[in-house]
Structures are given as C-alpha cells and as structure tokens.
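[1] The following block contains a protein sequence and its predicted model.
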Amino acid sequence: MSNLNPVVAHVTNRIIERSRPSRARYLALVARERDRHSDRGFLSCSNLAHGFAAAGEDKPAIAAGGTVNLGIVTAYNDMLSAHQPYGRYPEQMKLFAREVGATAQVAGGVPAMCDGVTQGFDGMELSLFSRDAIALSTAVALSHAMFDGMAMLGICDKIVPGLVIGALRFGHLPAVFVPSGPMPSGISNKEKQKTRQLYAEGKVGREELLASESASYHSAGTCTFYGTANSNQMMMEMMGLHIPGAAFVPPNTPLRQALTRAAVHRLAGMTRKGNDYRPMAEVVDEKAIVNALVGLLATGGSTNHAIHLPAMARAAGIVIDWEDFDALSGVVPLIARVYPNGSGDVNHFHAAGGMAWIVRELLGSGLAHADVLTVAEGGMGAYACEPVLMDDALAWTPAPARSGDEAMLRHVSDPFQPDGGMRLVSGNLGRGTFKTSAVDEERWTIEAPCRVFETQEAVTQAFKAGELDRDVVVVVRFQGPRANGMPELHKLTPPLGVLQDRGHKVALVTDGRMSGASGKVPAAIHVTPEALAKDGNWGPLALLRDGDMVKLCAREGSLSTTADLSARLPVPPPPAEMGMGRELFAMFRLNAGGAEQGGSAMLEVAGL
C-alpha cells in the first residue's frame, strides 16, 4: 500500500520480524492439519456414524462426504443479554446452509459469563481465565474433525477472544464470526453515571439504583456502551472476520437475519471443497492484528484488549507488545467518541456512520492495511460500506461522506485528539496501560501520596470513612492473573469519581483490570510485573507503603515513585480465597503469564 503511514509500516514490519520463528511454526502446524484433517473421509465408518447419527435430513449429505459441513460453536445462554438471541440461530443457520447445498451442525457450546453480573463479586475472579476455558471448549468442539468451516457465535468480553484463540488452532478451516447486535438504547449514560455516584455517596438507595440500571440494561442484545464486548465487534470487522457491517445491527430485525444468512452462505463458499479457500490462518496475519490494534486506538476501545489482543495474536504465532500499542497510539488519531468516552452509545455510533466510516477513514489515510485477506470478497475495502436491505435483498452502500454526528464521529483530518488514547506508562513501579481517551487532558499527570490496598472492598470502606478525601494515588495490588485471576475493579469507578469531582487530584494504580468501560479517573492498570510475580520474585507494587509519593504521567509515559524500594521486604498477598469455584482455577493462576503477554495460563503452558 503506497500511502501507508510509515509508523504503521514500521510497527507491522517489527511484528513480522519478531514473530518470524513462531509464525513459521504455526503455519507449519496449520499445513499439517490441513493435510491430515480437512476431509472427514479419513474417519472410520463407526466414527462417522457417531458424528451424523442425529443429523436428521442432513444425514445422507454428511455421510456422502462431498458436501460442505459447517461446525457451529455457540456461546448461547439466555442469562447473558447479548447471547440470548443466539438461541434460535442454529436452526436458522441449518436452513441457510441447505440453500447453498451445505449442512451445519452445532459442534459444541462454550461458557459465556457476564462481567456485568459478577462485577465486584467473587465470581469475577473467574472472568479472565474463562477466556482460556472458552478456548479449550472451542478446541473440544472442533476436535471431532467433522467440519469444513467454523461459524463462531459469540459477542462479549472474554468470549470472542476465547473463540478466536481456540479457532486459530484449527486455522486450516475458514471461520466467520456471527454477532447478534446491540440492544436498543436506554436512559442516557450521563443519567446512569449520576445515579451511580449518588448511590456511592449514600444520597439514593438501592431501589433507585436498580431502577436506573434496569432502564439501561433492559432487553436482549449487547450492552450499548463501548466496552469490551462492542470493542470485540469492532475488531472482528477490522480483522476481516465478520460479514461487512455486521457488528452493530440490532437483533431480531430483517437486516440482522440477512447478515446471518450471508455469513453462512459465505462460509460455505470459502472451504477447501470450493474454489475460494480462505483458511482462518491466512486471514489472521500480522497485518490483520495491526488493523485490529489501529481500530482499537481510533475508536477509544476497551483497555482489556491490551491483554486480549496479545493473547489472540499468540494463538496465530504472532508476538505483539505494549510498545506496539504505544507507537501506533502516537500516530492513530481518535476519530470516535462513544460512551464512556463520549455521550452517545453504539447505536448512535452506528447511525452516525459506524464501522463503515471508521474503515473508510483509516484506509484512506494510510493508517490501516488494505492488502489483507478477509472473509469478504472485496477485501478490507468492503468494510467501508454499510449493509442495507433493498427490495428484501442484502446490499452494501458506501460509508456516508459526512458524519451523522460530529460529536461522535470525525474525519482523520479533524480528530477529537491527535493520538489514539492508549499509552504505555513505565518506570520503577513497572509497566502499565493508561487510557487517555477517557480522561481530561489536565488530569494526565497526577503526583500525590499513595494509599495502598489489597482489595477493592477495602478501598470502598476507606472512602466511606472519609479517609481518601484528599489528593491521593490509590494503589490496589495483588489483583493480577497469578494472585486472584485479575478481576475488573469496576466498583472503584464511582467512589474515585466522587473524589475527583470534589476537586481532589486522584489516580488509580493497579495490577488488576478496570472495566472496558472505565471512565474519567486517570489510571495505570494491568501493571506488570504484578505484585505476586513469578519464580519467587515480587513486583514493585508489593514494596509500596502508605504515604510513598507516586507519579503517574501519560505525557511522559511514566509510572514511578520517589521512595527507595531497594531495601524493603515485600508485603505478602492475602490468602487465596475459596468458594464460587475459584479453587478450581488454581492451576490457571499458578501458570499464568504476565498481562503484557496476554495473561493466559493455557498459552504459557503450551509454549505459544
């Protein structure tokens, strides 16, 4: 691509060189698996009979062997609003497959937990490692070797990364990710946030808070703020794994059904049995990973992907790090403001121009790779168009020339801010991520005495007791993958926001995660090495004490303390908690890699 931004080109080439040995090993594995397992005819008659015993009218076609058979991996459950619409998808997809002479079977299901339900409670400590469990479940589903293509049904936080990781280990097969779309918009985000802070201050009760939350999260579909779930959908578009424009079309609409039908038809046409073979291993290459990263920065996406994207890349033999994020953030402008970075939600974003606008702007300015293989026949350029129904037929029209809402979407030439809003901060306290796109610029530098905690509940208690009513850097340690599974610390947002609104200089430093919807308080998150580090070592956060001066500066990219840590002994972590199944995940915690490497135990043990 002749007009490719030189920094984007440099980072891409750096990733290619860094990944050369691991990528070669991965592609060699894919080639071997393609030759061994891309035709179910190698199965014995007994194996094959087990595989189609309950396939009903599709049984003769699957038995004959020449027909394309698609494996559906579904994260359906009807507790999770984003995944509730998937309940009827398999039967529809089987019909769509028959329309093009193919068949489809549900290969298996994967767990799908909701961080919104577990946020701030014991179950949240299973959240990050549920991604490993999802990847493992995906591998189990596909291990039957009955399938010519993979249809992946998943939306939310750890679910899409887990599906990607698992599917990539079957990269000789083509894959299409099939979303279900966001729920209708509820009450304004500003109103919801105000009620949360009033509750944190004790000015409204639980009844008022529940009524407010229920008016926001109120029906089937993805939650409409631009957190990790919707950032997932953006990245699937930028990686070319969606039918173009599929990310943010509402559920239970004719257009949504048409996109699902198109996904099945397209997947059936990309298998090795046709003449347009597009294995997932070739779609997800170094350029696709860079495109996903650029999209994340351009839209102010979830900080959780500073962990998920490295893990997904590793599953394809690609090695990225936070320096790649930081370098690209310096040249990729922020061209979207979606709540919590702005006032409107993903429905407003979609109406204003949405993903078609983003892709058109990034390709046109040389900030994304156009020369990539995608599931769409038109390559990356096809994603600069938005889907419509014309006389009941699915078609695509070019992205609008003008933004439908300049408070939400802007041209690259007139961005909200010149950089991508995700900075690497580092120093004698470690390396962390700072999401500048969500924080007012005058708060990008905070220097104050710290107050150190081991749990977010202790922070809440100190807040209620008035102990934090001052300039303070709140340090919450022993929240990393090895300590307790790295839960999101979303319950810290309202009290810290209250302190900031009272005029105090406030920041958060933690080896844990914040929500993908983390907001206005400056924070260094995912700090690595975590306080409970590997091999008998300790991270610097384990050496901090109350009152140490801590400086967090996004401008300088620094995270440091003036305290002399060299002679201190570490504070030991709290004992590991049991209950809510946390004890069953001890093996994941014990083997977990660092946040910058993706925080995965499975990938560490596998040597990927």
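    Yep, that arrived.

[2] make it CA atoms for all contacts and neighbour counts henceforth
    Noted.

[3] following the biggest helix by length in the chain, which helix or strand shows up next?
    For the chain, the longest helix by residue count, based on DSSP state H, is helix 6-37. Once the chain leaves helix 6-37, the next helix or strand it forms, by DSSP states H and E, is helix 45-52.

[4] Show me what that following helix is packed up against.
    In terms of contacts (3 or more CA pairs under 8 Å, 6 or more residues apart in numbering; DSSP states H and E), helix 45-52 is packed against helix 59-64.

[5] A further structure is provided below for comparison with the first:
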Amino acid sequence: MTARIVERSSATRSSYLSRISAAADRGPARGRLACANLAHGFAAAEGEAKTQLRRGQKPNLAIVTSYNDMLSAHQPYADYPPILKQAVIRAGGIAQVAGGVPAMCDGITQGRDGMQLSLFSRDVIAMSTAIALSHDMFDGALLLGVCDKIVPGLLMGALSFGHLPVVFVPAGPMASGLPNKEKARVRQLYAEGKVDREALLDAEAASYHSAGTCTFYGTANSNQLLMEVMGLHLPGSSFISPDTPLREALTREAAARAVAISKYDDRVPVGELVDERTIVNACVALLASGGSTNHTLHLVAIARAAGIELTWGDIADLSAVVPLLARIYPNGAADINHFHAAGGVPFLVRTLLDAGFLHEDVRTIAGPGLRRYVEEPVLADVGYGTVVWRERTTRSLDDEVLRPATDPFAGDGGVKMVTGPLGSGVVKTSALKTKHRAISARARVFDHQDDFLTAFHAGDLDGRNFVAVIRYQGPAANGMPELHKLMPALGALQDRGQKVAIVTDGRLSGASGKVLAALHVTPEAAHGGPLAKVRNGDLIHIDADQGVLDIATADEFAHRLPTGFAPTEEQWVGTGRELFSVFRNAVGPADAGATVFPAVPAEEVADERATA
C-alpha cells in the first residue's frame, strides 16, 4: 500500500520536499529581517526575551492557539501560553504567541445554519495558521488544538511551512459523565415525543459537563489518537485529563521537546515527518480504532498538503485487512477515558506494530521510530513535575474495550467505501450490527434535512422500509454540514423493526453509529452527480461489506435529468454564510478532501499555465 502511494505521489511529493528544503536552507529567517522589521517583531517582548530575539541565537517558537472559553475542549488552553513560554525558556529557547485560529463546535451548530460553515472553517484555520507563521520570526511551532476541523486545519497550515518543526499540544478529555449510550437513548425518546425538552437538556448537560474534550469517540478524539500515532504528540499524552499534574507536566515537556527539535543540528521538519509511511499509519490507526468518517476527508486533505496523493481506494484496501481492535462509543459502551484506562494508544500502537500493521521506521517528535509510542508517561517527581516514560501496558486491561490484533472484534476495519451508479461514498461499519450492513429498499428523497424531519414527525415514514436520500448537502451545495439531527429519528424507526438507511452527499457526525449510512457521496448533487436524478420509489441497494451502492433502474437512470436544487446565492445568506460563497464556488470534491486548496503544488500549476 505504501509503495503504491509513494509511486503515485512521486512528482507532487518531490516538488513539495524541494520547496520546503529551499526554505530550510535559508536558515533562521529573523536573522535576515531588516532592522525595522525585526524591531517590530520584538517590540512587545520584555527583558531577556527581547535580548535573545534581537541576537537571533536561540530558536524562537510560534505558539498558535485555538483558545476560547466557550468550548469545553479549548477552554483549558487559556493558561497554556505562559506555561509554554516558561518551559521553552528553561529548555533554551524563546516563544511568542504568533496568532489564534477560530474554533467552532459542530455539537453547538448541529441542525443550524452555522453548521454550513463548519467544514470550510478547516481551510480558514489552515490559512490562519499560515498567517501566524508568515512573519519569518520562527524556528518551530507549538500548535494548540483539539476538535473536529481545528487539528486538521492546524496541520495543513503548518505543512505549508513544512521546513519548521511542529509539536501538537493536547488538552485532554473531560471526566466521564452520563454514559453515551444513555444520552443516545434519551435523544431518541425525545425524537419520538416520549420525553420533554427539560429531560433532554438534563441528559445532555450530564454528558457534557466540564472542561475537556467530549468523551465519545468522534472526530475530536480521533484527531488526538491520530496525532499521537503520527508522532506529532508526545507518547501517551493524548488522553490525560485537564487540570491534573501529569497534564501540566506533559505540556511543559512538549515545549521542551519543541525546542530540542528546532535547534539547527537536530531539526525535525514537519514536512519530512509527515511522509507516506506516516499517512498510512494514520489510516491504519483510524480503521483499527473505528474512528471518525470525517477523517476520510481530513486525511486526504492533510496528505495533499504534504504532496502525498491518498485516495479513498487506499483507505478501502487498508480497511479490508486492518482488524478492528477498539469498542468506544458509538462502537461500544465505553468512552475515551475507559479506552485510555484499558491501555489506550500505547497498547494500540504496540499490538499493531507487533502484528506488522504499522510502519515502525518513521520520524516522530519523540525521536526516530514509532516503538517509542508503546510507552506511557508517569510523574517521577510530583513536586517538580518531571515526566518519565515506561513500558507499562503489555496487554489490554479490558478486552471488552480494547483487544490485541491476534483477537480482534472484527477482521476488517471500521470504515468502508461503497461505489456504484450512485457514486462513491463512505460507510462507518464499526457500530453497525451485521444485519444492518446491507439493505434493498425504496428511496425517499429529500433536498433538506428539515424536510425529512417534517415527514418523520408527521408519521409519513412509519411502517415501511426505505433509504432516505438527503441530497444537495455536499461542499459545493451548502458547505457539507453534518446531518446528525437525523440519527435519533432513523434510530427510532430502526428500533421499531423497519429497515432504514441514509444516502447523502453530506456528512454525519464523526460519532455516527447504528444506522447504515453512505456518506460523502461524490460526485455531489450540486455538480450534477447521480443523487440529483434519484426519485421517490427507486430501488436502492447498499452493501457495506461488498462495497456496493446501486440503483435498480441503472439503464434508464443514466438518461434522466436532475431534479431538485441546491441553495442559490440569494438563499445562502445569513449567519455569515454569504462571506463563504467563494469557498462554495472553489471547493473540490469530497474524495479529494473537500478543500479549496489546489492539489498540485503552485509552481507546477504555474509551469503548466506558462507552457499552455
């Protein structure tokens, strides 16, 4: 698999590496700044920091933060800059807060117009990161981010400065609250009108109750696991809770490590660290843990930012052989804290390495080789906050949550690809019962999620098997919002004995679960994709195990004209959406990462245009 990706990516990867090598060859950028430029760069610094920035002898680290105090996952970052600065100075460097990036929450915007900005925010975050690093003052970076679009955006932006070393600094999950399965049960009861809003709010508040990442295994916690397996976190650091001595000690250690890999003789450029082997390791970890479907978009976009051409076909082929080793909600009853207690990332890395499913010979911020990531951090001196790493988890402590590769929950990965006359899509299979992995049923077509919910509440979907086709939800139509508000209704119908599924060019939550869902279908309806031709009553067949997304009237179907419409520019206004029209007009397809950035390096595009 890796050899195939290397061969496919040879031209784009070579161009990317040449570009970042040229940037690195120029040495510490601030040493070449004109005096007025440099003076602007250290004007607000104080004492020794100002002296060292002026001299240009010590590495200067950029802190790029996604802090805000509304979102639980990012609220802990309020205190990080002074802690990081102090630790960087102690390690022999300097640090400055270079900039902030936006951090929005899909959990808040679910079902709202603001959700239509969510996916686009990833590319805004990438651009914001690039702006923060654009001052040519920095020799490395500390990136502070956790949730859905923030981490991919930070990494994509950092890869545009791939000559710089980068360390991600996590904040950790909140303590376990109301079990996720119970929360889902109350949501479904509310959708059926069996409990009131007060009961629903009580359940939600008991689940999301303090600072830290939400505890289900959605995109945010998938981000953290992937950053660790990719060697961009310190080993074992992803799921240590906020406001604990070990969390603060790891934050200081991350700063020290960033200084170490930013010194000129020991540099670990992020553009070299994130290579084809690292990308394959990330895909394997996603599949083995049953992670978020959103990463079928993000990993492709991240890879392209590093000049690597990853495809859905690569992910599908890996999924056919990578075993499923974790059961974390919605794939099981456990939350992310239970996963961590059972052995977490160190055990997952150990068993995948031992079984030959991960590349060991990769670069990481902790040093050469992924074997370092089977170790766990512990406090050697609580008073001083010294961290040491030890190999402690040689077996799973709960085989209902985490298993070795020799005894998996399933022999294949948690994410599948489906293809056929309706296009190509993604299915999360890790939370699906075997009997729900395939369906043949008549289509019910909707051009907006609200239309589906209206039909559900009116009883129009009762007593029949169907495949809900929710179209004009792709990136070019309306920003590809998550449609997670549909899942309680679909779950209720399925629990009544109906066979139901959803096909959409939109997204579902990274924690989508028990209902068969073919997501991210491309080409999207707004670009004339096949979903635009589907009619009520068409017989649709989905088989996640066989990779099939079919329609019975395929011959006649090809000659149909599209029906339904994506929102017009006049309709796509309000809640800031009109500001993002340029994104909607420029965004690429889902299987290319749904990004507005070109896949081919800029200089190659320029050369092709000049030749033309």
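    Received the coordinates, thanks. Treat the numbers as computed from the prediction; the structure is a model and nothing was measured.

[6] hang on, the earlier thing: packing partners for the longest helix of the first structure?
    Helix 6-37 of the first structure makes packing contacts with helix 286-299, helix 322-329 when contacts are defined by 3+ CA pairs under 8 Å, 6+ apart.

[7] Where in the second structure does the shortest one fall?
    Read it as helix 322-329 of the first structure. Against the second structure, the aligned range for helix 322-329 of the first structure is residues 312-319 (TM-score structural alignment).

[8] That stretch vs the first structure, average offset?
    Mean deviation of stretch 312-319 of the second structure relative to the first structure after superposition (mean CA distance after the TM-score superposition for the first structure): 0.6 Å.

[9] Show me what counts as buried in that stretch.
    Neighbour-count burial for stretch 312-319 of the second structure, counted by 16 or more other CA atoms under 10 Å, picks out 312, 314-316, 318-319.

[10] Ok, stretch 528-548 of the second structure next?
    529-535, 538-545, 547-548.

[11] Sketch out the strands for the stretch 251-400 of the first structure, chain order is fine.
    When assigned using DSSP state E, counting those that start in this stretch, the strands of the stretch 251-400 of the first structure occupy the ranges 385-390, 393-398.

[12] next one: the first one to chain centre, how far?
    Centroid displacement of strand 385-390 of the first structure relative to its chain, using CA atoms, centre = their mean, to the nearest Å, is 26 Å.

[13] Show where it falls in the second structure, residue numbers please.
    Using TM-score structural alignment, strand 385-390 of the first structure lines up with residues 375-380 of the second structure.

[14] Contacts made by that stretch with the rest, please.
    Contact with stretch 375-380 of the second structure is made by 235-237, 246, 249, 346, 385-393, as judged by CA atoms under 8 Å, 6 or more residues apart in numbering.

[15] Kindly recompute the last result at 7 Å.
    Residues outside stretch 375-380 of the second structure that contact it (CA atoms under 7 Å, 6 or more residues apart in numbering): 235-236, 246, 346, 385-392.

[16] for stretch 351-365 of the first structure, same thing?
    Against stretch 351-365 of the first structure from outside (CA under 7 Å, 6+ apart): 245, 368-370, 383-386, 399-400, 403-405, 409, 411-412.

[17] 8 Å instead?
    3-5, 234, 237-238, 245, 247, 295, 298, 335, 368-370, 381, 383-386, 398-400, 403-405, 408-409, 411-412.
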